[in-house]
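S.K.: for reference, the sequence and a predicted model appear below.
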Amino acid sequence: MNDSVKERGMKVNVGKTKAMLFERGESKCDILIEGEKVEQMKEFVYLGSLFTNDVKRDRDIEKRVNAGDKVNGALLAVMNSNGVSR
């Protein structure tokens, strides 16, 4: 990857670059760019979805259900308030 980027006159910012190895169980893969080690993540959020290195979706689903419950609770409070006419 680094060679391909260099050919185009660009540079990889290792401080902003992260890596994740999608695999069940504990695993480690050292990636070096220009002699600097790229940080390996266990989880990250991309476009609102939680990705974890164990490839399970349980926590992402739970996060989305909880967010929906919060919104539903807020809407119920508004609908049940005396300030809103039916």
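M.R.: Cool, got the structure. Numbers count the residues shown, from 1 in each chain.
S.K.: could you use CA atoms for every contact and neighbour count after this?
M.R.: OK.
S.K.: Leu21 contacts Asp30, doesn't it?
M.R.: No. When contacts are counted by C-alpha atoms under 8 Å, Leu21 is not listed as touching Asp30 (10.1 Å).
S.K.: the two: which is more packed in?
M.R.: Between Leu21 and Asp30, counted using other C-alpha atoms under 10 Å, Leu21 has the larger neighbour count: 17 against 10.
S.K.: can you tell me the closest non-neighbouring residue to that one?
M.R.: Nearest residue to Leu21 in three dimensions, chain neighbours excluded: Asn53, at 6.0 Å (C-alpha to C-alpha, 6 or more residues apart in numbering).
S.K.: and here is the other one:
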Amino acid sequence: MWRFALERRGMKVSRSKTEYMCVNEREGSGTVRLQGEEVKKVQEFKYLGSTVQSNEECGKEVKKRVQAGQW
């Protein structure tokens, strides 16, 4: 349904690039499909240059920022 809303506004959803992530996932969560194809589920992704993790931890992001500050 959201795909149609986006397309009405001139946007296009790329099936090959689309991924999803669940935060604090509960057992029994289903799959996400786009035009009949299952969308890849990930445990982390980059958003505006920062790593977002499904377990709500920030260890990878903190480590990356600390390393960036080292000479």
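M.R.: The structure has been received and is ready for your questions. For clarity, every value in this text was computed on a predicted model and none was experimentally measured.
S.K.: what's the overlap in contacts for Leu21 and Asp30 of structure 1?
M.R.: Gln40 (C-alpha atoms under 8 Å, 6 or more residues apart in numbering).
S.K.: ok, now which ones touch the aligned partner of the residue nearest to Leu21 of structure 1 in structure 2?
M.R.: The alignment partner of Asn53 of structure 1 in structure 2, by TM-score structural alignment, is Ser54. Ser54 of structure 2 makes contact with Met21, Cys22, Val23, Asn24, Gln43, Glu44 under the criterion C-alpha under 8 Å, 6+ apart.
S.K.: what do you get if the cut-off is 10 Å, keeping everything else the same?
M.R.: Met21, Cys22, Val23, Asn24, Glu25, Val42, Gln43, Glu44, Phe45 (C-alpha atoms under 10 Å, 6 or more residues apart in numbering).
S.K.: again, but for Val5 of structure 1
M.R.: Val5 of structure 1 makes contacts with Lys11, Val12, as judged by C-alpha under 10 Å, 6+ apart.
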